[in-house]
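Engineer: structure for the following, please:
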Amino acid sequence: MLTAYYVHRLPADYETTRIHARARERGARWDDAQDLYFKAFLLREAGQYGASENSYASFYLWRGDAALRSFLLDGHYENVTKIFGRAPIQTQLAIDARRGTATTARFARLDEIDIPADANLHATLLQEIEQNRVEAGQRDVVARAISVDTLRWRITRLTLLDSVPETNEPNEPNPQSGASTLFQVVHLAKPLLHTL
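Structural biologist: Below you'll find the predicted structure:
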């Protein structure tokens, strides 16, 4: 499994209702995509849920690299770049992904934490997988995915939730989760989510 994630920063005066309309229009096209566990259409609106700026993001959990290759070669990413420009795509190896019991994703919490150079890498990754299993069992979780960037040795945790997280202020550093960003989910395409 692989995750792919990119963010487009939007002007302060950008009409974010256009993102909602785009997600409604384009989201349905992803609802039956092959080899895609889910794609989250994400939005941050300045002044809401701790956001200081407007941004539009997409987070994918792919079954494998062939699906991500097709996404790039079949022109799907070009549909985004024509409007928002070409953003770097952070691609990582997913080490664990699980479906939760909640059904409607309204928020996504993205936590990124660097793995210290002197940490036991094997133990750290196993601990992340175990934590993912426990967290995915929380009642408000729709899905949870953990991935690792092996270039920067950074863990990314994505949690799709049906309500605003109660613990910690969004977008604030936290010793256990590192940098944390809260997004609104404007659409969740979930063709293979039921198989996790």
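
Engineer: going by C-alpha atoms from here, please, whenever you check contacts or count neighbours.
Structural biologist: Noted.

Engineer: list the contacts for the residue nearest the centre of the chain?
Structural biologist: Nearest to the mean C-alpha position of the chain, by Cα atoms, centre = their mean, lies F59 at 3.8 Å. F59 makes contacts with 3-6, 39-42, as judged by Cα atoms under 8 Å, 6 or more residues apart in numbering.

Engineer: who wins on neighbours among the residues you listed?
Structural biologist: Greatest neighbour count in the contacts of F59, by other Cα atoms under 10 Å, goes to T3: 29 neighbours.

Engineer: pretty sure it contacts L61?
Structural biologist: Yes - with contact defined as Cα atoms under 8 Å, T3 counts as touching L61 (4.6 Å).

Engineer: what's in contact with the longest helix seen in the chain?
Structural biologist: Criterion DSSP state H: the longest helix present in the chain is helix 121-136. For helix 121-136, contacts defined as Cα under 8 Å, 6+ apart pick out 95-100, 115, 141-146.

Engineer: okay, buried residues for it please.
Structural biologist: 125, 128-129, 132-133, 135-136 (16 or more other Cα atoms under 10 Å).

Engineer: before we move on, what about stretch 143-158?
Structural biologist: Quick answer for stretch 143-158 (16+ other Cα under 10 Å): 143-149, 154-158.

Engineer: here is a second sequence; please produce its structure as well for comparison:
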Amino acid sequence: MHAMQYEITLPADYDMGIIRNRVATKGHLLDDFPGLGAKAYLIRERGVDDSPVNQYAPFYLWNTPEGMNSFLWGPGFQGIVDDFGRPEVQHWTGLAFAEGSAASATTSSAAKSAIRRRMRIPARTHLGGLAEELALEADRLARQEGAICAATAIDPRTWEALHFSVWDHTAPKEPGDVFQVLHVSAPEQGLLTRGRQW
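Structural biologist: Below you'll find the predicted structure:
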């Protein structure tokens, strides 16, 4: 599993209805994309859920690098580049994935919010122990009421750990950035490896 996200930060007075309309008219285009486990179309709005910015920030869980590459080098990502410029694409190697109690409701209408928490990994951290802790954290998040799914991952270039979870209600009081979910494309969510991935 590969996790991927890019963030498009928009002006403070930007009409987020433009992004909502973009997702409403184009979000379905990845509903059957090969190699894609799940894509959550995420936004943050300035002043909502403590967000300091307006932002469009889709988050992806890929089953295959070929699927991720097909998207990045294809018309989908080129549309983002054409409309907003080329964003930095963050990516992490997957450590664990867990379906939640609300997993059967993984539809655009069910998913309401997502939480992303990024943490720097201190230099003296025992990596094997940290990986185990992160896998347990995915399970802990997924066991909470209303959780659709949870994933954890690490970027070994910057040594950053990532927690990501999707919820069928307003985000619970967990640390991290809170996003609104506008749509979910999950053509191969059933193929995402459950549990730890090493």
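
Engineer: any idea what the TM-score comes out to?
Structural biologist: Scored by TM-score structural alignment, normalised by the length of structure 1, the superposition of the two chains gives a TM-score of 0.90; 186 aligned residues with a Cα RMSD of 1.3 Å.

Engineer: present the buried residues of stretch 143-158 of structure 1 as a markdown table; the columns should include secondary structure.
Structural biologist: A markdown table is the format used below for those (DSSP: H, G, I helix; E, B strand; the rest coil):
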| residue | secondary structure |
| --- | --- |
| A143 | strand |
| R144 | strand |
| A145 | strand |
| I146 | strand |
| S147 | strand |
| V148 | strand |
| D149 | strand |
| R154 | strand |
| I155 | strand |
| T156 | strand |
| R157 | strand |
| L158 | strand |
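
Engineer: tally up the residues packed near K82 of structure 1, please.
Structural biologist: 9.

Engineer: and L196 of structure 1, by the same measure?
Structural biologist: Number of residues near L196 of structure 1 (other Cα under 10 Å) recorded here: 12.

Engineer: helix, strand or coil for G79 of structure 2?
Structural biologist: helix.

Engineer: specify the local secondary structure of the most far-flung residue of structure 2 relative to its centre.
Structural biologist: Taking Cα atoms, centre = their mean, the residue of structure 2 most remote from its mean C-alpha position is R124, at 27.9 Å. With three-state DSSP as the basis, R124 of structure 2 sits in coil.

Engineer: state the distance from it to S113 of structure 2.
Structural biologist: Going from R124 of structure 2 to S113 of structure 2 by Cα to Cα, to the nearest Å gives 34 Å.

Engineer: with D50 of structure 2 instead?
Structural biologist: 14 Å.

Engineer: and P58 of structure 2, by the same measure?
Structural biologist: Distance from P58 of structure 2 to S113 of structure 2, by Cα to Cα: 12 Å.

Engineer: for F33 of structure 2, same thing?
Structural biologist: 23 Å.

Engineer: packing partners for the top strand by length along structure 2?
Structural biologist: Determined from DSSP state E, the single longest strand within structure 2 is strand 89-99. Contact partners of strand 89-99 of structure 2 among helices and strands, from 3 or more Cα pairs under 8 Å, 6 or more residues apart in numbering; DSSP states H and E: strand 2-6, helix 127-142, strand 147-155, strand 195-196.

Engineer: and of these, who's closest to M68 of structure 2?
Structural biologist: strand 2-6 (8.3 Å; Cα to Cα).

Engineer: which other residues reach the helix or strand that the closest one is followed by?
Structural biologist: Remark: after strand 2-6 of structure 2, the chain's next helix or strand is strand 8-10, criterion DSSP states H and E. If you take Cα under 8 Å, 6+ apart as the criterion, strand 8-10 of structure 2 is touched by 53-57, 84, 87.

Engineer: ok, 10 Å please
Structural biologist: 16, 43-46, 53-58, 80, 84-88 (Cα atoms under 10 Å, 6 or more residues apart in numbering).

Engineer: mean deviation (superposed) between that strand and structure 1, please.
Structural biologist: When structure 1 is overlaid, strand 8-10 of structure 2 sits 0.6 Å from its aligned residues on average, using mean Cα distance after the TM-score superposition for structure 1.

Engineer: and that strand, how far out from the chain's middle?
Structural biologist: 16 Å (Cα atoms, centre = their mean, to the nearest Å).

Engineer: same question for stretch 64-80 of structure 1.
Structural biologist: For stretch 64-80 of structure 1, the distance to the chain centre is 17 Å (Cα atoms, centre = their mean).

Engineer: over to stretch 42-55 of structure 1?
Structural biologist: That offset, for stretch 42-55 of structure 1, works out to 15 Å (Cα atoms, centre = their mean).

Engineer: list the buried residues in it.
Structural biologist: Counting neighbours by 16+ other Cα under 10 Å, the buried set in stretch 42-55 of structure 1 is 42-45, 49-51, 54-55.

Engineer: any chance of the residues you listed in TSV, with secondary structure too?
Structural biologist: TSV is the format used below for these (three-state DSSP):
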residue	secondary structure
L42	strand
L43	strand
R44	strand
E45	coil
Y49	coil
G50	coil
A51	coil
N54	strand
S55	strand
